[in-house]
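*Asks:* can't give you the sequence, but here's the structure:
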């Protein structure tokens, strides 16, 4: 009899923090710890100045430049390992800053100019001292040039230049590349078009010079640094003889034979994680918050996630669509959850007042108030998610389907009519790019799986016949299929499509068309082009699903218990259009 193979769940490492402050610790010892972090802050700024002075060498070969940490080993507070890790972090800050600048850099070829002309004469009223017979003065005549627009285009050479911008051009050789596809392109250009290759290298080097020249020195205000319990002998210790505080942090001051050890009592939230469960032999982070709290960031191994043993079913799954105009979240069962519009309006007014009409420099008090507003707004959104998940858990829901949205780079000129704010700015204020993470973390605590799916065409797909077209959603509020006449609330339809895609892909298992599934059975979208995804949704995804899989009501009806205020989805008797 063969043994049953057990499922090996991945070990997840999570972070927690232990706190000490000047009210519970010895005042003299606590002040010594604060002075230590002031000296570490000054050390980080000296490292930053050194990196900025040798910025080209750092960008050229960051790995080799990190060996320069030995120039700072003469400090009296950190040992060699701590100095090395601190220097590596400072170098990584500059490398990440440079890479972010390169990612935002647009490389294009100038095509032509597009001129816009005035279609009619433009007049203005005469000012004091000006005279006009007809009471108006011609400003721009018909046919005058109104504006110029540069036509930009990308070519194969712009792609080569963009790739070379990330390389060290002094030592780069395409012969030793591991990316065979890009290697073939570069070698072809170098051998058959040597003049273009040389020009591409010159342009890439010039772009690198401009990016390096535009960088500014990084100034650190925190003395946060990492310590290893074995290397530094700074660690969390237990003292059962003390009747008031059981857990202490042993902090090393200085190094070598002159090292001094002080102990600071630690506070922790026993409901979240106990110190007994911490990985006391792992690297931890020491830092100070608000100048009055000593913090220790430690790690622990989280237990395997526990989900409902039942499979994904129609009655136990709900799709969620995230919005900003009409509501915050729309569910496939017809329910909607919205944010407090009056609170957001007050938040916008305060933000405009704090930022001084776009001035980027904030005072310390304004920065603290801005951070407080963000925390309050985040708490409100998380509270809405908490109430929603409580209601779904009471209804027996075990699986949630959400769109895998990435709103960090969204930019638009469209304005929210009620709040008088751009949608892109509203997304940042509501922090909706973190919404799926907040839903996932709270759902896992309740034993509910969260599945992610590709958001493309969820608002344009008909849940009845799966016809995908932009004309299906002519307005933000109403969905009307051009093929079968199916109509309903657009946000609810998008939530239903999000849910149906996962349900239709689950029976295929490893052969799923749009998703992959982890050891817990959670769906993750595959990287697929939009044109390919549209073809799969319309022709292949729902072929193996039974004909009656969409017969349940999507809104309130005779058998729906959601409520009577939510608009129902109805099927209009409209002539069908050929696809």
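*Replies:* Ah, there it is. From a predicted model like this one, the values you see are computed outputs, not experimental measurements.
*Asks:* switch to C-alpha atoms for all contacts and neighbour counts from now on
*Replies:* Fine.
*Asks:* following the lengthiest helix in the chain, which helix or strand comes up?
*Replies:* If you go by DSSP state H, the chain has its longest helix at helix 364-394. Once the chain leaves helix 364-394, the next helix or strand it forms, by DSSP states H and E, is strand 399-403.
*Asks:* Residue 331 and residue 313, how far apart?
*Replies:* For residue 331, the distance to residue 313 equals 16 Å [Cα to Cα, to the nearest Å].
*Asks:* who has more neighbours, those two?
*Replies:* residue 331 (27 against 13; other Cα atoms under 10 Å).
*Asks:* Setting aside sequence neighbours, what's the nearest residue to the more buried one?
*Replies:* Excluding the flanking residues, the one nearest residue 331 by Cα to Cα, 6 or more residues apart in numbering is residue 320, at 4.7 Å.
*Asks:* Just say helix, strand or coil for the one you found.
*Replies:* When classified by DSSP: H, G, I helix; E, B strand; the rest coil, residue 320 comes out as strand.
*Asks:* ok, it - contacts?
*Replies:* Applying Cα atoms under 8 Å, 6 or more residues apart in numbering, we find residue 320 in contact with 329, 330, 331, 332, 400, 401, 402, 403, 495, 496, 498, 499.
*Asks:* The same query, at a cut-off of 10 Å, please.
*Replies:* Residues in contact with residue 320 (Cα atoms under 10 Å, 6 or more residues apart in numbering) are 329-333, 335-336, 400-403, 436, 491-492, 494-499.
*Asks:* Presented hereafter is structure B, for comparison with structure A:
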């Protein structure tokens, strides 16, 4: 859960000195660990090499431990990504580049605080936080009454200090209990796409035309700004990129909220296509490549999943193969069934309709079959 910090004129400069200094120290620890152990640096080894120096630089014991742990966690994540192939096969340019240099942290990258370095006063809506200039108290934060209640009852663990667009935020971890998932009467199949962000088996269509127009407008503006090649132009480009990402996130939140609300009201589950790795599996021509790369399908799926969990709505992912080419009435599957991107017509039985709606119906039908196996009790060994 994110809350906005509102430091005063005395507190803000202290925070502004602290976060870059923390990340500068993290870069030093990363360089030392990479020189000594490559990508295999662990918390124990980094602590032996760097803890004393961090203390001499003015970092408290707990702050020094967090810096070391952040660096070790970054190398652990990098090793996992290499092993899983997320950076390409062995010898690829991207993988060689990642393996050839230490992990680098941005000057204002988020830093983790635990309850020893950060304490909350919910009644006064203030926090006390460690900085290089000492602990600063009574830093005000803003939150809605609902968010404050959630923080008071469910906050647990660490919080991240974030500096974004000139504003300070705390992202706190809350441990919400999962509500009991009801037994669905049926399922809503959701087909995700580029032109239509989401089309349900009920025929509800959440179009992506406005988001597409917004992205094309932003692309034209980026081209104009990039032509100037100035320092202020680069800063403006970064600001615009964040603004575009926030707009796409807002649209996905609205779509996910609508889908989950319908499922909860009608006591049905939600089924999505399992689309992980689609960018690696699908080859597209050069012109629409940018549209595919900026397609926020994974974020939309994640939003629907977590909103469904919070509402107690059953959620399942199904095999996406041929959902837009299979006839839901007779089962005939053929590429020719989908004559255009938008239309479907079965060449065997003649069933016709919007292709995305047909795909949503196929997703729903697969969820009906798959849910039986998900809820089936395990056989008792004899």
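*Replies:* Structure's in. What do you need? Predicted model, so just to flag it, every value in this text is computed and none were measured.
*Asks:* From the contacts of residue 320 of structure 1, which land in helices?
*Replies:* Reading helices off the contacts of residue 320 of structure 1 with DSSP H, I get 436, 491, 492, 494, 495, 496, 497, 498, 499.
*Asks:* ok, of these, which one's closest to residue 298 of structure 1?
*Replies:* Residue 298 of structure 1 lies nearest to residue 436 out of these, by Cα to Cα, at 25.6 Å.
*Asks:* so what's the spatially most central residue of structure 2 up against?
*Replies:* What sits nearest the mean C-alpha location of structure 2, by Cα atoms, centre = their mean, is residue 299, with 6.0 Å. By Cα under 10 Å, 6+ apart, the contact set of residue 299 of structure 2 is 248, 249, 252, 253, 256, 305.
*Asks:* counterpart of it in structure 1?
*Replies:* Using TM-score structural alignment as the criterion, residue 299 of structure 2 maps onto residue 434 of structure 1.
*Asks:* which residues in the stretch 1-150 of structure 2 form helices?
*Replies:* 11-37, 43-56, 61-83, 93-99, 145-154 (DSSP state H, counting those that start in this stretch).
*Asks:* In terms of secondary structure, what does the longest one contact?
*Replies:* Using 3 or more Cα pairs under 10 Å, 6 or more residues apart in numbering; DSSP states H and E as the contact definition, the elements that helix 11-37 of structure 2 packs against are helix 43-56, helix 61-83, strand 111-113, strand 126-131, strand 134-142, strand 155-164, strand 167-174.
*Asks:* what about the nearest residue to residue 318 of structure 1 once chain neighbours are set aside, distance to residue 371 of structure 1?
*Replies:* Counting by Cα to Cα, 6+ apart, residue 318 of structure 1 lies nearest to residue 400, which is 5.2 Å off, once chain neighbours are set aside. Residue 400 of structure 1 is 31 Å from residue 371 of structure 1, where distance means Cα to Cα.
*Asks:* Name the residue in the two with the higher neighbour count.
*Replies:* Neighbour comparison, residue 400 of structure 1 and residue 371: the larger count goes to residue 400, with 26 against 12 (by other Cα under 10 Å).
*Asks:* Might one say that the more buried one is in contact with residue 333?
*Replies:* No. The criterion here is Cα atoms under 10 Å, and residue 400 of structure 1 misses it with residue 333 at 11.9 Å.
*Asks:* Quick check: neighbours shared by these two?
*Replies:* With Cα under 10 Å, 6+ apart as the test, residue 400 of structure 1 and residue 333 both reach 317, 318, 319, 320.
*Asks:* Map the second one across to structure 2 for me.
*Replies:* Aligned counterpart of residue 318 of structure 1 in structure 2: residue 188 (TM-score structural alignment).
*Asks:* Is it correct that that match is in contact with residue 265?
*Replies:* No. Using Cα under 10 Å, residue 188 of structure 2 is not in contact with residue 265, being 11.9 Å away.
*Asks:* In terms of packing, which of the two has more residues around it?
*Replies:* residue 188 (27 against 9).
*Asks:* residue contacts, the more buried one?
*Replies:* Under the criterion of Cα under 10 Å, 6+ apart, the contact partners of residue 188 of structure 2 comprise 199-202, 259-260, 262-263, 266, 268-272, 315, 360-361, 363-365, 367-368.
*Asks:* Show the buried residues in these.
*Replies:* 199-201, 259-260, 263, 268-272, 315, 360-361, 363-365, 367-368 (16 or more other Cα atoms under 10 Å).
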